[in-house]
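Enquirer: What shape does this take:
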Amino acid sequence: MNIARTRSFPGADIGSDHDLLMMTFRLRLKKTSKPKHTRLKFDLEKLKDPNVLETFQAMIGGRFAPLTIMSNDDTDIDSMITTFNTAVTETASEILGKHRQKKKPWITAEILDLCDKRRELRKKRFEPEGAAKYKEVNNNIKRCMKKAKENWIGEQCSEIEENLKKNNSKRAYELVKDLTTVKQGKVTTVQDRSGKCLTEERQILNRWTEYCSELYNHKANGDPSVLNCTQTDTEDDHPILRREVEA
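Expert: Alright, predicted model coming up:
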């Protein structure tokens, strides 16, 4: 509320024992917080490395070994499920690590580590020594980003050439489209004739129906005289070109 622009009018004749008050205030709506996802996501891209895959299989196999020697009397479904989940989660956390979202496809794990380091130095960027380290890490991130993007574009171009050599034009054009097309968000609202935004699905469908009806409902102003064909002469000046049909 803007107190400086608040004013009362005690002399107003409004038939009440209250005074008229005029003020300027701003209403702020409370932001609803979305529930956080409790599901753990691991970096499964590391499993493409044969060495990491072999290490993961060996470690998780060693943790599953005690489950295979358990007798039927000692077997409890709930305890086995808990042991299984614990073994998988601990092994994945130790070998793979948590999955970190990449907003760009050319971002590497090295760049993400530098971003984490820059985030820690952000608190010390106002200090002389901290500002120098923060600037150094920030410039290093920019250089790595530029180099990684160039390498990724080069790999995409090589893949396009390889697909064209194999006559796989569909995949090649898909890669070209991904490189050249600017992705845009989906528009879920339209405007009516007066410029009012429509959000309801039924109103949007009705507006599209109205727009298409006005767009394609036009009258053709043609010349009907072109349909009047003149009678041709039956006598042919070139009888050799006339096709004769024998009865």
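Enquirer: contacts, neighbours, all on C-alpha from now
Expert: Will do.
Enquirer: hey, where'd the strands end up in the protein?
Expert: Along the chain, the stretches classed as strands by DSSP state E are 2-9, 20-24, 190-191, 197-198.
Enquirer: structure for this one too, so we can compare:
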Amino acid sequence: MRKSADPRLDRVTLALLPPEAVPPMDSFLIDALAAAQKRTRGDLHVAMASIALYATREALPQIRAIYESQPEPCQPELMAYFLRVDPDFADRVFRSHPWDMHAQPPACTVQYFERTAPLNMHPALEKYMIAYLMHSDVAVKRAAAISLGRYGASAAQAALWDTLRYFHEYWKDRRAELYSYKDSLSFEADLRNALARAKNWRVDEAGLRLIESLCISERCLAETQMDLREAKSRP
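Expert: As a prediction, this is how the structure comes out:
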């Protein structure tokens, strides 16, 4: 792809271009990002996502300088680039604040779960997500569970199982009360789905039976029983 005088990228282009099909075009990508940051044209998130997918390691000094020069602390798409070419730097960013499960997390945390992981899941990010499965804010741990189910490696199962068991122990004697906490009901459903319908692993019938035994809500039971019927119908 040749450099354009009017660098712009769009979501359709990103969807059609696998990274291995794209020749080096760092100058084009950096120009597109600069234009988007000036708000003259283009979508900033698309420009950062294109860097995450296509920029080479040789562009790291420039891209890191751009990242560090911005007043906006959350640049989750650029974090996906760093995870690909400089994971130690990305890990330092994740560890630049205490992982306090009872304090309000940084504004960037959930953005890393929802916008970095689809572009590049990495063990450093996965470890960060796993820690937040036990956060006191249900919305935060829901986001972690959903992203682990969609993008996590098989090794993430252990933490998801531990979290489901903890949820069961916490609510098992207060089943009726759970229905007054809609966010916790949703968390159980998302946690169940992260295990039972994950992208990168399959839970067998025995695993589904275990999930069934740990369900508190009727929704969790019904969805697990549906998965069990589907599992039995597989050849």
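Enquirer: Any idea what the TM-score comes out to?
Expert: Laid over one another, the chains give 0.22 as their TM-score (TM-score structural alignment, normalised by the length of the second structure), with 79 aligned residues with a Cα RMSD of 5.2 Å.
Enquirer: re the thing from before, looking at the strands of the first structure, spot the one closest to Arg118 of the first structure.
Expert: strand 2-9 (39.8 Å; Cα to Cα).
Enquirer: Reformat the strands of the first structure as JSON lines; add distance to Asn138 of the first structure and mean neighbour count.
Expert: JSON lines is the format used below for those (distance: least, Cα to Cα, whole Å; neighbours: other Cα atoms under 10 Å):
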{"stretch": "strand 2-9", "distance to Asn138 of the first structure": "41", "mean neighbour count": "10"}
{"stretch": "strand 20-24", "distance to Asn138 of the first structure": "44", "mean neighbour count": "12"}
{"stretch": "strand 190-191", "distance to Asn138 of the first structure": "42", "mean neighbour count": "15"}
{"stretch": "strand 197-198", "distance to Asn138 of the first structure": "43", "mean neighbour count": "14"}
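Enquirer: got JSON lines for those strands, with distance to Ser213 of the first structure too?
Expert: Below are the strands of the first structure laid out as JSON lines (distance: least, Cα to Cα, whole Å):
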{"stretch": "strand 2-9", "distance to Ser213 of the first structure": "50"}
{"stretch": "strand 20-24", "distance to Ser213 of the first structure": "46"}
{"stretch": "strand 190-191", "distance to Ser213 of the first structure": "16"}
{"stretch": "strand 197-198", "distance to Ser213 of the first structure": "18"}
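Enquirer: Show me the one of the ones you listed that comes nearest Val52 of the first structure.
Expert: Nearest to Val52 of the first structure, of all those, is strand 190-191, at 50.7 Å by Cα to Cα.
Enquirer: Determine the set of other helices and strands touching that closest one.
Expert: With contacts taken as 3 or more Cα pairs under 8 Å, 6 or more residues apart in numbering; DSSP states H and E, strand 190-191 of the first structure sits against strand 197-198.
Enquirer: and the strand it packs on, what does it pack onto?
Expert: Secondary-structure packing of strand 197-198 of the first structure (3+ Cα pairs under 8 Å, 6+ apart): strand 190-191.
Enquirer: again, only using 10 Å
Expert: In terms of contacts (3 or more Cα pairs under 10 Å, 6 or more residues apart in numbering; DSSP states H and E), strand 197-198 of the first structure is packed against strand 190-191, helix 201-216.
Enquirer: Buried deepest among those, which one?
Expert: With neighbours taken as mean count of other Cα atoms under 10 Å, those reach their highest mean count in strand 190-191, at a mean of 15.
Enquirer: any chance of the helices and strands packed on strand 197-198 of the first structure in CSV, plus distance to Leu53 of the first structure?
Expert: Shown next, in CSV, are those (distance: least, Cα to Cα, whole Å):
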stretch, distance to Leu53 of the first structure
strand 190-191, 50
helix 201-216, 48
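Enquirer: Out of the strands of the first structure, flag the one nearest Asn51 of the first structure.
Expert: The closest of the strands of the first structure to Asn51 of the first structure is strand 190-191. By Cα to Cα, the value is 53.3 Å.
Enquirer: The helices and strands packed on strand 197-198 of the first structure: which one's closest to Ala87 of the first structure?
Expert: helix 201-216 (47.9 Å).
Enquirer: Would you check how far apart the closest residue to Pro87 of the second structure other than its chain neighbours and Val46 of the second structure are?
Expert: Distance criterion Cα to Cα, 6 or more residues apart in numbering; nearest residue to Pro87 of the second structure, sequence neighbours excluded, is Ala124 at 7.4 Å. From Ala124 of the second structure over to Val46 of the second structure the distance is 23 Å, taken as Cα to Cα, to the nearest Å.
Enquirer: Ok, Ala52 of the second structure next?
Expert: Counting by Cα to Cα - Ala52 of the second structure and Val46 of the second structure are separated by 10 Å.
Enquirer: What count of nearby residues applies to Ala80 of the second structure?
Expert: For Ala80 of the second structure, the count of nearby residues is 28 (other Cα atoms under 10 Å).
Enquirer: thinking it is in contact with Pro87, fair?
Expert: Yes. Ala80 of the second structure is within contact range of Pro87, at 9.1 Å (criterion: Cα atoms under 10 Å).
Enquirer: Between Ala52 and Val46 of the second structure, which contacts overlap?
Expert: The contact sets of Ala52 of the second structure and Val46 overlap at Glu77 (Cα atoms under 10 Å, 6 or more residues apart in numbering).
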